[in-house]
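1. What follows is a predicted protein model with its sequence.
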Amino acid sequence: MTSRKYVKAAYLPLESHHQAFHPPVLTLSETLKQSVDYECNILIYCTPEELNSLQTGAWTLKHTSAESAVMNWHKTQHRKGHTILTARCTEKEPKHLLHECFQQAGSASSFQIEPRAKGMSYLNAEFIPAKLAVQFGQRLGWPTTGFYYYFVEHKLYQECQLTGEDRWSFYFTRSDATTLTDQLISARHFSNLLLPYRIEGQRVGGQYVLYRKEKLTQKEFSQISEQWLKRNATAIDLSSVMNSRIQARPIRQSRSHTGMTQKPPASYRVQMNPQTRQRESWPDIAEKHGLSAKQLLALNPDYNDNPLRLQIGDTLLVSSWEHQTQPQKADLPAPVTHFEPGKAYPFGDVWGTYRQRFIMPWLLHIQESSRILANTPIINAIQVQHPEPT
């Protein structure tokens, strides 16, 4: 603010007038020029085409006193096929990278990162999408009831409530490191987690998973610590998760248990009735083949407009196409049968072909799926010994 003294016309007394300082207003083009000086990069270990199917969530650079929130991310493909998300910003200052399961879900995980100069291709954060399974015997399966608890740095990161009704998808609740609640983030179904792998070059530790049939009690929740996790949960082997994603997998041949073949329809040539010396009637032909005249006409719709134009020698269909089921084949289990809790295995190595959907009433067989790529990591959350998990 400045202060000037001057004499007005008509020789009025000398006065002091203050003139307010108004900063220059930046034009839109000037603002855009500033916004490209720095950038933040997120690497997600999946292809750009997988982002939506894997439900990798939404990202925001939280607003600061110097810069508004940044929510626009440019998607490119890494040289190894993975996805890079890039956000441009105006300030080189520490920022909070917020991750939500969908935009404005109201429940976000936060990571401290700092932008680098544009074009450096520096990776501020790396994440791996993965799915969770349960081991019973020599097979992994999808549980349909219960809860998954995912811990990062020895604190509750996400609570996943399985949806039930023979489905292995789950809801995210609003439970976190400080609160255990039944409230859902939304009614959306999810089927995978996004594991933080590295933040600013440092591997994220203290990652555990816990599968339970029942929800944690408030007493159990209050006891969560590093030692409690070591006794009750399963430590996630991040190296095996990463290897599952980046190693090339051989293509497996699928085999269907039930093949369908089609039996062609039967036909009949219209003959002359020897008694009347006229062509056979619709009711006579239908009776020969166990049909009503109406059913026979339905098999031959070309005569609907005028059934009387049927002539001797015409060919009629007297049956429809029939589907025949081939005999069922024996189960074809997954090629990998040795599993360890906490380790991850590529989906291509754990699916099998089974005549039954269920290993037991609450656990589905992992079968081939066109929606899951062969190198998607499947983490063994726990090995259960009894039909009902504890």
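-> Here it is on my side, so go on. Numbering: from 1, shown residues only.

2. hey, let's count contacts and neighbours off CA atoms from now on
-> OK.

3. gap between the one helix or strand Ala381 maps to and the chain center?
-> Assessed by DSSP states H and E, Ala381 sits inside strand 377-384. Relative to the chain's own centre, strand 377-384 is displaced by 18 Å; criterion: C-alpha atoms, centre = their mean, to the nearest Å.

4. One more: stretch 98-110?
-> On C-alpha atoms, centre = their mean, the centre of stretch 98-110 falls 16 Å from that of its chain.

5. cool, stretch 44-64 as well?
-> Offset of stretch 44-64 from its chain centre (C-alpha atoms, centre = their mean): 11 Å.

6. can you map out the strands along the stretch 251-390 of the chain?
-> Taking DSSP state E, counting those that start in this stretch as the criterion, the stretch 251-390 of the chain contains strands spanning 260-263, 267-269, 272-273, 278-279, 315-317, 322-325, 344-346, 358-360, 363-365, 377-384.

7. The structure to be compared is supplied as follows:
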Amino acid sequence: MSYIHNRPAKYVPAGYQPLEPVPRSSPMPVKTLSETQQQTAEFECNIQIYCTADELSSLQTGFWSLKRTQNEKTVINWQHAQTSHGLTTLTALCVEQEEKKLLHERFQYAGFAKEFDIHPQPKGRGHINAVFLPVKLAVQQEDMLGWPTTGYFYYFVDHKLYQEFKLTGEDRWSFYLTGSDANTLTDELASEHHSSSLLLPFKIEGKTMTGQFILYRKQKLSRDEFSKLSQSWLEEHATPLDLKSIIASRTQAFMARDITTHHACSDQKSAYYKVKMDPDSRQRESWPEIAQKHGLSAKQLLDLNPAYNDNPLRLQIGDTLCVSAPRSSSVHKRQDIPSPLSEFETGKAYPFGNVWGTFRQRYIMPGLLHIQPDSKVPLRAPIVNAGLLSKV
């Protein structure tokens, strides 16, 4: 404990008595910063996101904070936990049980945050304050989905413009976030960074966020069109989002794929193998180990299973591999193998694992890429059909 006195002692040159006695007051204790006790955080706010903890980064779910109040500073620390159903819960601790502003930023410190009113609850109660759904956006051309590389996506909540995204072009299907919202139409970008995922608010304090639409346009909305945005305009021109379909897509079974027409597996004697756990290492078998069992090189085995070309490390215990040995007489020129799905509904979502196909050409048509295997996209990521390209 440190102390201070009310007034300093008064001195004269050495060898003399003080001119007057110096009264001493009772010492006043001063608490140092290290001695200041922190208040106990007895409340919490919980966010639930429909993806696994490992998918948070690849689905670019953004950054969260609780806005500063008169009683409590900004809260930026969140604990991560994964539920038994493969969902992620983010938890922030609070000292005060007061209404909080939950802030979501797609890009940290970009200055374009969305606000949601939430109410902290006592720790351990398990109350979920907000629920969000990460998705990726595609458009339909005839009987397949594709990634658009040019144009704009418009996302509406409560029948009002929530966010505008400008596709980056240059053979990429990612997009920039602009500063447009329900009150403003602007070309200003929120950040020079770009992403390929959209985070949908689903429930805030138990209330479902309704009036959600998505609109794909090859050209930016004009100011005249922007001034006419309304519920009736959206119902005529935009695609209503089926939120239940988006949730259900996370648990859809992966469909069987027809690989009998691809490369050496066109041989009628094609064989398949289920990946096992190595009893010594307790890890999955490696590509060389599996290949050796079937008289193949690791490269030949990978060529027979093109779904893993982008990231062979994605192989897991229980996956099924084609292991037919290639023969010179049966090796054919690579063929297009579309996704096992051929019927799509606008506004609905489908897991990426049921949407990708393998194609010789990158493009379905100018400005629209084939959806091919991509290790950066989780297999269970919901791919939303934003609309028919023929109606754009």
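-> Thanks, I have it. Being a predicted model, the structure only gives us computed values, none of them experimental.

8. before we move on, back to that, and Thr47 of structure 1, which of the strands of the stretch 251-390 of structure 1 is closest to it?
-> Taking C-alpha to C-alpha as the criterion, strand 377-384 is the member of the strands of the stretch 251-390 of structure 1 that comes nearest to Thr47 of structure 1, at 13.7 Å.

9. what range in structure 2 does that closest one sit on?
-> Here strand 377-384 of structure 1 aligns to structure 2 at residues 382-389, judged by TM-score structural alignment.

10. Ile246 of structure 1 -> structure 2?
-> Ile246 of structure 1 maps onto Thr251 in structure 2 when the alignment is built from TM-score structural alignment.

11. can you pull the contacts of the nearest residue to its match once chain neighbours are set aside?
-> The shortest distance from Thr251 of structure 2 to any residue other than its chain neighbours is 7.7 Å, reached at Arg380 (C-alpha to C-alpha, 6 or more residues apart in numbering). Under the criterion of C-alpha atoms under 8 Å, 6 or more residues apart in numbering, the contact partners of Arg380 of structure 2 comprise Ser249, Arg250, Thr251, Pro351, Phe352, Gly353.

12. Select only the buried ones of those in ChimeraX?
-> Selecting in ChimeraX just the buried members of the contacts of Arg380 of structure 2, where the criterion is 16 or more other C-alpha atoms under 10 Å, is done with this command:
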select :249,250,351,352,353
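
13. Need the nearest residue in space to Tyr155 of structure 2, chain neighbours excluded.
-> Nearest residue to Tyr155 of structure 2, sequence neighbours excluded (C-alpha to C-alpha, 6+ apart): Ile214, at 4.7 Å.

14. what about the helices in the stretch 151-300 of structure 1?
-> In order along the chain, the stretch 151-300 of structure 1 carries the following helices (DSSP state H, counting those that start in this stretch): 218-222, 226-232, 238-246, 282-288, 293-299.

15. distance between the shortest one and the chain's centre?
-> By that I understand helix 218-222 of structure 1. Centre to centre, stretch against its chain (C-alpha atoms, centre = their mean), the figure for helix 218-222 of structure 1 is 30 Å.

16. so where in structure 2 does it end up aligned?
-> On the basis of TM-score structural alignment, helix 218-222 of structure 1 is assigned to residues 223-227 in structure 2.

17. now swap in stretch 263-276 of structure 1 and tell me
-> So stretch 263-276 of structure 1 sits over no part of structure 2, by TM-score structural alignment.

18. Dead centre of structure 2: give me the residue that sits there.
-> When structure 2 is reduced to its mean C-alpha position, the closest residue under C-alpha atoms, centre = their mean turns out to be Leu59, at 2.7 Å.

19. hang on, the earlier thing: quick check: which of the strands of the stretch 251-390 of structure 1 is nearest to Asn41 of structure 1?
-> Of those, nearest to Asn41 of structure 1 by C-alpha to C-alpha is strand 377-384, at 22.8 Å.

20. from the strands of the stretch 251-390 of structure 1, which stretch is densest packed?
-> Neighbour counts (mean count of other C-alpha atoms under 10 Å) averaged over each of those peak at strand 344-346, with a mean of 27.

21. mean shift between it and structure 2?
-> Mean deviation of strand 344-346 of structure 1 relative to structure 2 after superposition (mean C-alpha distance after the TM-score superposition for structure 1): 1.0 Å.

22. quick one: that strand to chain centroid distance?
-> Going by C-alpha atoms, centre = their mean, where strand 344-346 of structure 1 is centred and where its chain is centred differ by 17 Å.

23. Stretch 90-107 of structure 2 too?
-> Counting by C-alpha atoms, centre = their mean, stretch 90-107 of structure 2 comes out at 19 Å from the chain centroid.

24. before we move on, what about stretch 18-27 of structure 1?
-> Centroid separation for stretch 18-27 of structure 1 versus its chain: 50 Å, with C-alpha atoms, centre = their mean.
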